[in-house]
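Enquirer: After the sequence you'll find the predicted model.
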Amino acid sequence: MPRPIRRCLLLLLLLAATPAPAEDTVMLDAVRDFLTAEAAPLGDEVSVTLYPPAAHFPTCQQPAPFLRNTSRAPLGRLSVGIRCGGDDARTRYLQAEVSVIGRYPVTAHAIAAGAVLTRDDLEQRRGELDRLPRRALRSVEAIVGQQARRSLAAGRVIQAHQLRAPRLVERGDRVTLEAKGQGFRIMRQAEALGSGGRGEEIRVRLDDRRILEGRIIGPRRLAVTG
């Protein structure tokens, strides 16, 4: 390897090994403790790697870390915000990577399309949760009772888009349409013009040919929504 390249590599290694300034240690420790606590319920082994910004900022007094995106689990590469107290009230951000070892469900055997999953259809594995697909379901409770949209092979992680609520109404079904109010309840028979599961809205046709929308509340039962 040419000497100039060797010198550049050595310089990069020395820079990477340079410890964070002492005034940054409190902030970094606060972020590490925060992420460890946030990820602890996900598994039994948590590892946090921080990537401090290259630029040097004034000391962050009373650092209060927070997650920028609270809609996703604190796994993998993410951005962490730090609110500083004292005279420096600005908000800072740094990159971090969280790795968690824990248990997650996979299919115990092949699942046919349309099957409603039970606990017997699942088995537990242990591994790196941050390596799972982004939409992987890590809770057995989130899977049991759901219907497979398509066939699933044995030993596969189940993702949210592969499941749906069980169909309670099929297109063409004769359904009961309910309308309730203060002191009254009306029930009419209708024909379903769509299919769906609990909570979904579909159109129905009354015997007088009027079209209404209903929300599915049970097997072949809908509540009027408009």
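Expert: Perfect, thanks for sending it.
Enquirer: CA atoms for contacts and neighbours, from now on please.
Expert: Noted.
Enquirer: three-state assignment of His109?
Expert: With DSSP: H, G, I helix; E, B strand; the rest coil as the basis, His109 sits in coil.
Enquirer: Contacts only, for it.
Expert: Taking CA atoms under 8 Å, 6 or more residues apart in numbering, we find His109 in contact with Asp121, Leu122, Ala153, Ala154, Gly155.
Enquirer: right, and the first one touches Ala108 too?
Expert: In other words, Asp121. Yes. Using CA atoms under 8 Å, Asp121 is in contact with Ala108, at 5.3 Å.
Enquirer: Let me see the ranges of the helices in this structure.
Expert: For the chain, applying DSSP state H gives helices covering 3-17, 22-39.
Enquirer: What is the neighbour count of the nearest residue to Leu50 once chain neighbours are set aside?
Expert: Excluding its sequence neighbours, the residue lying closest to Leu50 (CA to CA, 6 or more residues apart in numbering) is Ala96, at 4.4 Å. Neighbours of Ala96 under the rule other CA atoms under 10 Å: 20.
Enquirer: Now do the same contact list for Ala96.
Expert: Counting by CA under 8 Å, 6+ apart, Ala96 touches Val48, Thr49, Leu50, Tyr51, Arg77, Leu78, Ser79, Val80.
Enquirer: From Ala40, how far off is it?
Expert: 16 Å (CA to CA, to the nearest Å).
Enquirer: ok, now Leu13?
Expert: Taken as CA to CA, the span from Leu13 to Ala40 is 32 Å.
Enquirer: Those two - which one has more neighbours?
Expert: Neighbour comparison, Leu13 and Ala40: the larger count goes to Ala40, with 16 against 11 (by other CA under 10 Å).
Enquirer: ok, and here's another one to check against it:
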Amino acid sequence: MALLIVLCLLRTDLAQANTDYIQEIESQVRTAALVDLAAENSDTEVDLFINPINPSLSLARCTTPLDIRFPYKSNQRLTARVSCGGSKPWSIFVTARVRLWKQVVVAARPITRGTQLTPNILTLSRVDTTNRGADYFTEIGQVSGQKAKRSIGSDQPILMHDLEPALLINRGDKIVLEANRGGVQIRVSAIALEAGSLGEQIKVENLQSKREVYAEVSAAGRATIK
């Protein structure tokens, strides 16, 4: 009877030791994964959820440092290959779920379609970017001045496909038409016959000569003949 009790206690101690070692392995995987993910995702907070190692595995405590590598990684999950090269070698795979958080530009209030974005209606907020790719913005200056292609709810991230360049010239606007001839800068008044954003070619009418020409929108109310 006494021997049976001793054997039961020994088995319990071994099971507890194995559980403790598995938790150590999970902790080492977490640390290595966070370092690896942080190096690839600057200015990003990383949440990592390790899927528990099967407690029925009996893993001999490694006599050398564990070799932890990541054969598969994505923005949503990763797989770690943990290897022991000691006197009793073994190797297992550990999986984990990943969430990435970043300070990105969001709407400070509801924005209606066609609104030109200005700093007072934008702000930065911590957002889950795990499944967003790279179509968000991290600086308000990157989107200020552009126009909303659709309505955007309050606190919603501003995404690339939400925007279009704002019109700097509207059809019918009286504008300054500029040209450089032999090093001489010429400026005349003109009427825009088309609307245009920065860099677009639009048709304008020179009010002095009454000629219609194409010019490139260079600023609000200005176009340049190239």
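Expert: That came in fine, so what should we check first? None of the values given here were measured: they were computed from a predicted structure.
Enquirer: Buried subset of the contacts of Ala96 of the first structure as a ChimeraX selection?
Expert: Typed into ChimeraX, the next command selects the buried ones out of the contacts of Ala96 of the first structure (criterion: 16 or more other CA atoms under 10 Å):
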select :48,50,78,79,80
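Enquirer: Let me know the closest of the contacts of Ala96 of the first structure to Gln62 of the first structure.
Expert: Ranked by distance to Gln62 of the first structure (CA to CA), the contacts of Ala96 of the first structure are led by Val80 at 15.5 Å.
Enquirer: Now name the helix or strand holding the closest residue to Ala32 of the second structure other than its chain neighbours.
Expert: With sequence-adjacent residues excluded and distances taken as CA to CA, 6+ apart, Ala32 of the second structure is closest to Ile68, at 7.4 Å. Applying DSSP states H and E as the criterion places Ile68 of the second structure in strand 67-73.
Enquirer: That strand - contacts with which helices or strands?
Expert: Under the contact criterion of 3 or more CA pairs under 8 Å, 6 or more residues apart in numbering; DSSP states H and E, strand 67-73 of the second structure touches strand 77-84.
Enquirer: what helices or strands is the strand it packs on leaning on?
Expert: strand 67-73, strand 90-107.
Enquirer: Please identify the most buried of those strands.
Expert: strand 90-107 (a mean of 19; mean count of other CA atoms under 10 Å).
Enquirer: from the chain's centre, how far out does that strand sit?
Expert: Chain-centre distance of strand 90-107 of the second structure: 12 Å, with CA atoms, centre = their mean, to the nearest Å.
Enquirer: angle of it against strand 77-84?
Expert: Comparing the axes of strand 90-107 of the second structure and strand 77-84 via axes from the mean of the first three to the mean of the last three CA atoms, to 10 degrees yields an angle of 150 degrees.
Enquirer: what's the counterpart of Gly183 of the second structure in the first structure?
Expert: Counting by TM-score structural alignment, Gly183 of the second structure lines up with Gly183 in the first structure.
Enquirer: What is the neighbour count of its match?
Expert: Gly183 of the first structure sits with 5 neighbouring residues when counted by other CA under 10 Å.
Enquirer: Touching, Ile225 of the second structure and Glu178? I think so.
Expert: Yes. With contact defined as CA under 8 Å, Ile225 of the second structure counts as touching Glu178 (6.2 Å).
Enquirer: Could you check which of those two has the larger neighbour count?
Expert: Glu178 (20 against 14).
Enquirer: okay but that one is in contact with Val204, surely?
Expert: No. The criterion here is CA under 8 Å, and Glu178 of the second structure misses it with Val204 at 11.4 Å.
Enquirer: mind checking how far Asp43 of the second structure is from Trp101 of the second structure?
Expert: When CA to CA is the yardstick, Asp43 of the second structure and Trp101 of the second structure sit 9 Å from each other.
Enquirer: cool, Ile225 of the second structure as well?
Expert: 46 Å.
Enquirer: Check Phe93 of the second structure too.
Expert: Separation of Phe93 of the second structure from Trp101 of the second structure (CA to CA): 26 Å.
Enquirer: cool, Leu14 of the second structure as well?
Expert: For Leu14 of the second structure, the distance to Trp101 of the second structure equals 40 Å [CA to CA].
Enquirer: Check Lys147 of the second structure too.
Expert: Using CA to CA, one gets 26 Å for the distance from Lys147 of the second structure to Trp101 of the second structure.
Enquirer: circling back to that earlier point, next, show the common contact partners of Glu178 and Val204 of the second structure.
Expert: With CA under 8 Å, 6+ apart applied, the contact sets of Glu178 of the second structure and Val204 do not overlap.
Enquirer: got the contact list for the closest residue to Thr118 of the first structure other than its chain neighbours?
Expert: Spatial nearest neighbour of Thr118 of the first structure, excluding adjacent residues (CA to CA, 6+ apart): Val144 at 4.9 Å. By CA under 8 Å, 6+ apart, Val144 of the first structure lies in contact with Val116, Leu117, Thr118, Arg119.
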